[in-house]
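Colleague: Pasting the sequence and the predicted coordinates here, then a few questions.
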Amino acid sequence: MLNLLLEPLGYEFMRNAIAIGILVGILCPVVGSYLIVQRMALLGDVIAHCVLPGLSLSFFFGVDILIGAFGSGILGALLIAWIRSQTRVKVDAAMALTFSTFFALGVTLITVLKNKLDLDSFLFGDILGVAPHDIQRTFVIAALILLMIKLFYKELLFYTFDKTGAQAIGLPINTLYFGFMAAITLTIIASMQAVGVLLVISLLVGPALTAYLLVKELHQMMIVGAIVGAIASIVGVYLSYYRNLPSGPAIVLVSSSLFLLALLFSPSQGILTRSTQTESTTRLMNRFKFLRRND
């Protein structure tokens, strides 16, 4: 058993994959928890596709992809907010329009500019191909976002559950919104190498949803979600090594499996445990009624 755990660690690419997998597995659920409680889970998927034009332009001009992807992702988020504020268009329609427009623009730019951008790696990730500098950048992004969340946790909590109240007491809700969009965009950029843009939404939402079924408080949800995300990443990488599976999809499938287990067996919200609790409650009520009648 110990040999099964240690054998993959003898390869540098596996050590790099596990390291970045843990970082992404911790970061994504923390940010994803806010998306879930705000009922904006699909926003992560939209921003993930909005970064494609920025990536294409970054490759063409020879600048760091972080700059182009970040600018493009923020532009997409601001466009959604602008459409919502200036028209009667609902948020889901605004996201669908922005999603399709930016993705089409990105594919067009790749074709016109003749970029050598690996679309397969971009869409599905290449965690086994990460380099030490990728891990360092992901670590810096994760540390920065987690630090900001810790420093402004109370403000973000108030903004998340009561935007009107947050505005009434003078909190800078526009700044909080921009900061939240920046955090989502940076999280997606940090996760692209691991799972790709098509699967990043699963890592953003999956572990956080699993935690949502297990705990009640937001800070507990972030902690449990981070643990679940890290476990899913490690197990997914090991499965990809021993079963010759694509690493990104393997991580996502493990995450989804953990959610399914929580859905079935969660002590408070599990489908199977809930039915057992209901039967126990019914028996207690019937027993109580029987005793009342005898009295």
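Modeller: That came through, no problem.
Colleague: okay, CA-based contacts and neighbour counts for the rest of this
Modeller: Fine.
Colleague: Let me see the contact set for S72.
Modeller: 50-54 (C-alpha atoms under 8 Å, 6 or more residues apart in numbering).
Colleague: same thing but 7 Å
Modeller: 50-51, 53-54 (C-alpha atoms under 7 Å, 6 or more residues apart in numbering).
Colleague: Out of the residues you listed, grab the one that's most surrounded.
Modeller: C50 (31 neighbours; other C-alpha atoms under 10 Å).
Colleague: Okay, and it sits in which element?
Modeller: According to DSSP states H and E, C50 maps onto helix 41-61.
Colleague: Give the next helix or strand downstream of that helix.
Modeller: helix 65-86.
Colleague: now the angle from the next helix or strand after that next one to helix 65-86?
Modeller: Per DSSP H and E, the first helix or strand lying C-terminal to helix 65-86 is helix 91-112. Angle of helix 91-112 versus helix 65-86, following axes from the mean of the first three to the mean of the last three C-alpha atoms, to 10 degrees, is 140 degrees.
Colleague: got another, please set it beside the one above:
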Amino acid sequence: MSIFEFLLEPFGFVFMQRALAVTVVASVVCAVLSCWLVLIGWSLMGDAVSHAVLPGVVLAYIVGIPFAVGAVLFGFLAVGLIGAVRDTSRVKEDAAIGIVFTTLFALGLVLISVTPSQTDLSHIIFGNLLGLSDPDLVQVLVLGAFTLGILLLKRRDFTLVAFDPTHAHAIGLNPRLLGAVLLGLLALTSVVALQAVGVVLVVAMLIIPGATAYLLTDRFGMMLLLAPAISAACAVAGLYASYYLDAASGGMVVLAQGSAFAVVYLLSPRHGLVARHLARTRRTWAAAGTALQTTQ
């Protein structure tokens, strides 16, 4: 098999073409949003919202309305419940997040188990990348374009709120409102990503790309370029691996992202484990050399 046959064979199938389009779109949108989640420290909140949208998605399916409507409603419900538990009890925020998102996620599992359906709703949990239909593709493209457009349009405001909410408030911005918008976009992004990898693995796509880019650069603008580029490359690599290894597509995409993070974690020029070890070694030898010269 030539290199061209190797590269082109998987995408000779229509279902692989749909999978590629959905995965790349989901990867790019999740990666851009993940930059703010990592910067603000909302990784656990991203986990909570991405899992808490499950009952909203199932109810939307039952009622016959777009998944995004149910996801956004339950995303905000989860955030409201977390705040209520945190503010009206001795329970701290991390525990409140764990309580709320696991309860809502369990509610979603129960709804799936008791909902009569001609289709297998378990694909909402684990993803069904190779079984996507044309309407699924259109929904992902529309939601992805809308979410990415808002993120890019308001990127300066989101970034200012992330770095200095006090200054943002002083110049007339509303940090609480912008936070709510970001959470709404998080719920929409979860709908986009669950089409690719399911609810269980959505959090990986929302966290790993931003964390990987964060280890590569100190400039937030560069993060916004590196994260989606890395994520899209991992999406393509994961699909190739899943095709030739006959493995789960969503899992391979996330595994590719995790592998990319591991490589960057070890080999990043400034913040990698190896680079920091070498820098410490050089400082130690420099200090020993200085001490030796002093004694002489």
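Modeller: Yep, it's here. These numbers were taken from a predicted model, which means no experiment stands behind them.
Colleague: about what we covered before: got JSON lines for the contacts of S72 of structure 1, with distance to A94 of structure 1 too?
Modeller: Converted to JSON lines, the contacts of S72 of structure 1 look like this (distance: C-alpha to C-alpha, whole Å):
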{"residue": "C50", "distance to A94 of structure 1": "13"}
{"residue": "V51", "distance to A94 of structure 1": "17"}
{"residue": "P53", "distance to A94 of structure 1": "18"}
{"residue": "G54", "distance to A94 of structure 1": "20"}
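Colleague: ok, the residues you listed in structure 2, which still hold?
Modeller: Contacts conserved in structure 2 for those, using both residues aligned by TM-score structural alignment, their matches' C-alpha atoms under 7 Å: 50-51, 54.
Colleague: mean per-residue distance, the helix holding C50 of structure 1 to structure 2?
Modeller: Taking mean C-alpha distance after the TM-score superposition for structure 1, the mean distance separating helix 41-61 of structure 1 from the aligned residues in structure 2 is 1.6 Å.
Colleague: helices and strands around that helix, which ones?
Modeller: Packing contacts for helix 41-61 of structure 1, counted by 3 or more C-alpha pairs under 7 Å, 6 or more residues apart in numbering; DSSP states H and E, involve helix 65-86, helix 91-112, helix 173-195, helix 197-214.
Colleague: so how far is C28 of structure 1 from the residue nearest the centre of structure 1?
Modeller: Most central in structure 1 under C-alpha atoms, centre = their mean is L204, positioned 1.1 Å from the mean C-alpha point. Distance of L204 of structure 1 to C28 of structure 1, given as C-alpha to C-alpha, to the nearest Å: 5 Å.
Colleague: what residue of structure 1 takes the place of V199 of structure 2?
Modeller: Aligning on TM-score structural alignment places V199 of structure 2 opposite V197 in structure 1.
Colleague: do the same with L266 of structure 2
Modeller: Aligned partner of L266 of structure 2 by TM-score structural alignment: L264.
Colleague: how much space between its match and L213 of structure 1?
Modeller: Taken as C-alpha to C-alpha, the span from L264 of structure 1 to L213 of structure 1 is 10 Å.
Colleague: So these two - more neighbours on which side?
Modeller: L213 (19 against 16).
Colleague: and the more buried one, what pairs with it in structure 2?
Modeller: Checking with TM-score structural alignment, L213 of structure 1 has L215 as its match.
Colleague: contacting residues around that match?
Modeller: By C-alpha under 7 Å, 6+ apart, the neighbours of L215 of structure 2 are 264-265, 268, 271.
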